[in-house]
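# quick one: sequence plus predicted model below, questions after.
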Amino acid sequence: MSEPAQPVLTGGCQCGAVRFALSAAPSKISICHCRMCQKASGAPFASFAEIRNEHFTWTRGKPAAYQSSSIAMRDFCSACGAPLSFRRIGSSKIEIMTGAFDRPDRVVPTLQFGTESRLGWVGTIVNLPSKTTLQSYGPENMSQITSYQHPDHD
């Protein structure tokens, strides 16, 4: 009997009630600017990593789901509200929100969809002045902040 393979990527919601693992690399990583994805993510765009269902599993808890259109379901954590996925009804694939991965730096988008709704300022944000969290709050305030977020690992 062989040991199960180590997951390629893992992730979960903000509170840790729902966790997932991928046993293969995503087949596509994209950004969607459509208005439905903007509203579902509460952000100017959503970013997804597509994976075949047989290479994906919920490893802790099960997400709640919302049917956002006649063709799609969106999964989210019922405890913390974190958006987790987009699924076409009846599809053999699931698209996981890239921010939900423990290592989002490993899921780099290579294409965009829904560009008719892309906000004009999205392409210029890299040029905005920026600060780290430490620079924004200062060390004295940072030492007083306690995060309740689940760590980026099991």
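On my side now, so go ahead.

# hey, let's count contacts and neighbours off CA atoms from now on
OK.

# report how many residues lie close to Asn127.
Asn127: 7 surrounding residues under other C-alpha atoms under 10 Å.

# same question, Pro139
11.

# and it, what is it in contact with?
Applying C-alpha atoms under 8 Å, 6 or more residues apart in numbering to Pro139 gives no contacts.

# from Arg106, how far off is it?
29 Å (C-alpha to C-alpha, to the nearest Å).

# next: Cys80.
Cys80 is 24 Å from Arg106, by C-alpha to C-alpha.

# over to Gln14?
18 Å.

# what segments of this protein are helices?
Using DSSP state H, the helices found in the chain span residues 35-41, 133-137, 139-142.

# re the thing from before, so Gln14 and Arg106 - more neighbours on which side?
Gln14 (22 against 11).

# take a look at this one as well, against the first:
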Amino acid sequence: MADQVTGGCQCGRIRYQASIEDDDAYLCHCRMCQRATGGVSIAFKNLPKRDVRWATEPDRYGSSPIAERGFCAHCGTPLTYEAYDHDRMDLTVGSFDAPERFRAVEHSGIESWHRDWLDTSHLPASRTDQNQSMVQRWMEKLGRLPD
């Protein structure tokens, strides 16, 4: 049975609801995704285009001759990868309201894979609320830490 999940961009202008059959996702490391996101990889959930309902359609950019990418022109959040000739699409895992439910089951575009960035668990780590200058800026502007 399919679950109904929701998501959207950082500023909230673009929202969606999606019907998903499982929690499988994947990481894409290709240069196109690296350039489109500014990251070393991006996590995607692949699903049929028909299973996504947009409250507000994302802005779209023809990122190559074979596909376009959905994003929010107001806040810059990357939202989709959509091949022109395919009935499936990818939603960015980070744009889901509950991204923690998804699990990576494969890698794609490994010709551009930066392996040192995948397992960084050995590096020092801190929480946002432990960074006093960051906390101070948020408290001055918002009165609380962001979600």
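Cool, the structure landed. Bear in mind the structure is a predicted one, so any value in this text is a computation, not a measurement.

# what's stretch 87-104 of structure 2 aligned against in structure 1?
Under TM-score structural alignment, the match for stretch 87-104 of structure 2 in structure 1 covers residues 92-109.

# hmm, I was thinking of stretch 36-53 of structure 2
Using TM-score structural alignment, stretch 36-53 of structure 2 pairs with 40-57 in structure 1.

# in this structure Thr37 of structure 2 contacts Leu79, no?
No - the pair Thr37 of structure 2 / Leu79 is not scored as a contact, 9.9 Å apart, by C-alpha atoms under 8 Å.

# the two: who's more crowded?
Leu79 (28 against 15).

# how much space between that one and His86 of structure 2?
The value you get for Leu79 of structure 2 to His86 of structure 2, if C-alpha to C-alpha is used, is 17 Å.

# next: Glu21 of structure 2.
For Glu21 of structure 2, the distance to His86 of structure 2 - C-alpha to C-alpha - is 19 Å.

# check Asp23 of structure 2 too.
For Asp23 of structure 2, the distance to His86 of structure 2 - C-alpha to C-alpha - is 21 Å.

# more neighbours, those two?
The neighbour comparison of Asp23 of structure 2 against His86 (other C-alpha under 10 Å) goes to Asp23, with 15 against 11.

# and Ser126 of structure 2, what's its match in structure 1?
Under TM-score structural alignment, Ser126 of structure 2 pairs with Lys131 in structure 1.
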